[in-house]
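A.B. asks: This is the structure alone, sequence omitted:
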C-alpha cells in the first residue's frame, strides 16, 4: 500500500479516534431516590397463621411497595381478619375498609380516611366501628385509634376519643369523652 492509499485510511482512523474522545456520554434516566419496588393493581392476598388457620386477607385496588422501607401503600384496601377461638372452635370474621392504607414491616397496617370496621359474623357486642384512622397489628389481631370513634352494636350506640381493641380476647376500651345511648327495644 502506498502513501496515497494509506492517507485516507489514516485520516479516517484519526477522525474516528477524535470523535470517540469528544463524544458525549449518553445520559441514562435516573430513578428517584425513593422509587417503588413494584406497583400492582387488583390485589388479593391470603395469609395463614402458624397453626394453618386462615389469619387474614388483604384486597386493594392498587398497591405500591417500597422494599427498602418495608412499606406498602394501598388504595381502597379491604382487610378481612379471621379470629379462631380454639375453646369453642368458632371463627369470628371482621372486615376493615378505608380509602387509604399503609402496611409497615408486613405487620402494622394503618388505615385512614373513612375507616369502617364490621363484624361479619354478627356474634359480638360491637357490630360496626367508624373512625378516620385506625392502626391494626396483624400478628396480635389488635387495633387502636386516637381519633373520634363511633361504634354500634345491638341496642347500643357509643362515641369516644381513642379506642383499643383485641379481636382475640374480645376486649374494647374507649379512652376518653365517652357518650353512649342504650336502646331498650329489640332489633
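C.D. replies: Looks like it arrived, so ask away. Worth saying up front: this structure is predicted, and the values here are computed from it rather than measured. Residues are numbered from 1 along each chain as shown.
A.B. asks: hey, let's count contacts and neighbours off CA atoms from now on
C.D. replies: Noted.
A.B. asks: Could you count how many residues lie near residue 166?
C.D. replies: If you count neighbours by other CA atoms under 10 Å, residue 166 ends up with 16.
A.B. asks: what's the spacing between the residue lying closest to it once chain neighbours are set aside and residue 26?
C.D. replies: Using CA to CA, 6 or more residues apart in numbering and skipping residues adjacent in sequence, the residue nearest residue 166 is residue 142, 4.4 Å away. Distance of residue 142 to residue 26, given as CA to CA, to the nearest Å: 53 Å.
A.B. asks: The structure to be compared is supplied as follows:
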C-alpha cells in the first residue's frame, strides 16, 4: 500500500479518535442506595424441604425484595405451612394471613396487622388464632408473639399475652394472663 492509498485510512482513524475524545458522556440514572432487586405482584411461591416435600407456600398481592439486605416485604401475605406426621404420613395444613409481612433471610417471617392462623385440616385442638403481630420460623415451623393472642378450638376459647408454639410437636406455651372458657355443648 502506498502513501496515497493510506491517507484516507489514516484520516478516518484520526477523525474517529477525535470523535471518541470529544463525544459527550451519557449520564446514566443513578439508583437509590437501597433499591429493590425486584417487585412482584400476585406472587405465588412454593418452598420444598430437603426430601422434596412441599414445606410451605407464600402468596402475596405485592412483594418487594432487597437482595443486598436479604429481606423481602409482603403486602397481604398468605402462608400455607405443611406438617407431615411421620407415624401415619398424614399432613396437617396451617394457613397464616395478615396485611403486612417482612421476611429476613429465608427463615424468619414477621407478620403484622390482623394476623390470623387457621388449621385447614381441622385435626388439631386449636383451630384459629388471632393477634396483631406474629413471628414464624419457617424451617423450624415455630410461631411466636409477645402481644395479646386469642385462640379457639372445639368447645373452647382462650386468650393470653405472649405465646410460643411448635407446629411439629404440637406444643403451645402461653406466657401470662391466661383466660379460658370451656363449653360443654356439642357442636
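C.D. replies: Arrived safely. This one's a predicted model, so the numbers in the text were calculated from it and none came from an experiment.
A.B. asks: What would you report as the TM-score here?
C.D. replies: Once superposed, the chains reach a TM-score of 0.86 (TM-score structural alignment, normalised by the length of the first structure), with 170 aligned residues with a CA RMSD of 1.8 Å.
A.B. asks: more crowded one of residue 142 and residue 26 of the first structure?
C.D. replies: Of the pair residue 142 of the first structure and residue 26, residue 142 is the one with more neighbours under other CA under 10 Å, namely 19 against 6.
A.B. asks: for residue 111 of the second structure, helix, strand, or coil?
C.D. replies: When classified by DSSP: H, G, I helix; E, B strand; the rest coil, residue 111 of the second structure comes out as strand.
A.B. asks: quick one: contacts for it?
C.D. replies: Going by CA atoms under 8 Å, 6 or more residues apart in numbering, residue 111 of the second structure touches 97-102, 133-136.
A.B. asks: before we move on, back to that, which residues sit in contact with the residue nearest to residue 166 of the first structure?
C.D. replies: Going by CA under 8 Å, 6+ apart, residue 142 of the first structure touches 136, 164-168.
A.B. asks: now that we have those, which one has the most neighbours?
C.D. replies: Using other CA under 10 Å as the neighbour criterion, residue 136 leads the contacts of residue 142 of the first structure with 22 neighbours.
A.B. asks: Pretty sure that residue sits in a strand.
C.D. replies: Yes - assessed by three-state DSSP, residue 136 of the first structure belongs to a strand.
A.B. asks: from what I can see it touches residue 104, true?
C.D. replies: No - distance between residue 136 of the first structure and residue 104: 10.5 Å, which falls outside the contact criterion (CA atoms under 8 Å).
A.B. asks: Now for the residue lying closest to residue 61 of the second structure once chain neighbours are set aside: which residues touch it?
C.D. replies: Leaving aside its chain neighbours, residue 61 of the second structure sits nearest to residue 42 (4.4 Å; criterion: CA to CA, 6+ apart). By CA under 8 Å, 6+ apart, the contact set of residue 42 of the second structure is 59-63.
A.B. asks: can you give me the strands for the first structure?
C.D. replies: Under the criterion DSSP state E, the first structure contains strands at 38-48, 54-66, 71-75, 78-85, 90-97, 100-104, 108-119, 128-137, 142-153, 156-166, 171-182.
A.B. asks: distance of residue 83 of the second structure from residue 140 of the second structure?
C.D. replies: Residue 83 of the second structure is 11 Å from residue 140 of the second structure, where distance means CA to CA.
A.B. asks: Looking at the two, which is more packed in?
C.D. replies: residue 83 (18 against 12).
A.B. asks: Distance check, the residue nearest to the more buried one when sequence neighbours are not counted against residue 171 of the second structure.
C.D. replies: In space, and not counting its chain neighbours, residue 83 of the second structure is closest to residue 92: 5.1 Å by CA to CA, 6+ apart. Per CA to CA, residue 92 of the second structure is found 14 Å from residue 171 of the second structure.
A.B. asks: higher neighbour count, those two?
C.D. replies: residue 92 (18 against 10).
A.B. asks: Enumerate every residue touching that one.
C.D. replies: Contacts of residue 92 of the second structure by CA under 8 Å, 6+ apart are 82-85, 119-121, 123.
A.B. asks: which of those residues are buried?
C.D. replies: 82-84, 119 (16 or more other CA atoms under 10 Å).
A.B. asks: would you turn those into CSV with distance to residue 184 of the second structure?
C.D. replies: Listed next are these as CSV, based on distance: CA to CA, whole Å:
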residue, distance to residue 184 of the second structure
82, 31
83, 30
84, 31
119, 22
